[in-house]
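Chemist: What would the 3D arrangement of this be:
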Amino acid sequence: MTTFNDRENAFENQFAHDAELQFKVAARRDKLVGLWAAAKLGLEGDAAADYAKSIVLADLEEAGDEDVVRKLVADLADDGVTEADIRAALAEQAAEARRQIMESL
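Modeler: Next up, the predicted model:
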């Protein structure tokens, strides 16, 4: 029975680790996309950092990426940025975020 409990604990620990890693990658991706969008909006310095934080917080509204996409589409519509551009930026920044997180481990 101890072997079974050990395996169960190992799986639970791995699940928790993977979930934490996914959360960190998503938060980093949102920050990077926020900085990308801030540059499109002409924001710099603290204003850009604050805008990036607002994107991270927007992702906490509901599961998935649609809350972030909606916010970015609304904010960037006047700058000629399409939803396809935003989704491409999300994918690109997700890869960069994963790379950054994995390097920091």
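Chemist: contacts, neighbours, all on C-alpha from now
Modeler: Will do.
Chemist: distance between the one helix or strand Lys24 maps to and the chain's centre?
Modeler: Using DSSP states H and E, Lys24 sits in helix 2-41. Averaging C-alpha positions (CA atoms, centre = their mean, to the nearest Å) puts helix 2-41 10 Å from its chain's average.
Chemist: what packs against it?
Modeler: helix 45-58, helix 66-76, helix 83-104 (3 or more CA pairs under 8 Å, 6 or more residues apart in numbering; DSSP states H and E).
Chemist: one more to put side by side:
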Amino acid sequence: MRRIQTTDGHSAGGSMMGIIDEREEALEKEYIVKLERSFHIKARRDRLLARWAAELIGRTDFDVYFDEVISAELLESGDENVFRKIVSDLQDADVAISAQAVREKMKQLLLEAARSLDEAG
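Modeler: Presented below is the predicted three-dimensional model:
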């Protein structure tokens, strides 16, 4: 087994398999952190989106409406069910807004959610 020596003469690590295992573990941790961050950003975005839509359609029961939006997301992973739910609710309330405007709002709120998460630490 070959060990890498540092400039001060100490061993810098173990076997090549040990180094590979450490790298794999580091990559897995990084992936988990990114996945968790993505989840938190999306959850914040959905809360902001639900609040925005609730105000437009005149819903005062924000927590109930937010639960409805989240339930739509749970039916199908991704943004499409949330998008369809919001657009449908806006149309049912006769709010004159295009589907494209809703998509743009979703993008804007996603960026806002990411910034607020970064600022929160």
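Chemist: coming back round to it: and the helices and strands packed on helix 2-41 of the first structure as TSV, adding mean neighbour count and distance to Phe15 of the first structure?
Modeler: Shown next, in TSV, are these (neighbours: other CA atoms under 10 Å; distance: least, CA to CA, whole Å):
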stretch	mean neighbour count	distance to Phe15 of the first structure
helix 45-58	17	23
helix 66-76	17	25
helix 83-104	15	17
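Chemist: so how much does the helix holding Lys24 of the first structure differ from the second structure once superposed?
Modeler: On superposition with the second structure, the mean distance recorded for helix 2-41 of the first structure (mean CA distance after the TM-score superposition for the first structure) is 0.5 Å.
Chemist: Now do the same for Gly18 of the second structure: its match in the first structure.
Modeler: Applying TM-score structural alignment, one finds that Gly18 of the second structure aligns to Thr2 in the first structure.
Chemist: residues contacting that match?
Modeler: Residues near Thr2 of the first structure by CA atoms under 8 Å, 6 or more residues apart in numbering: none.
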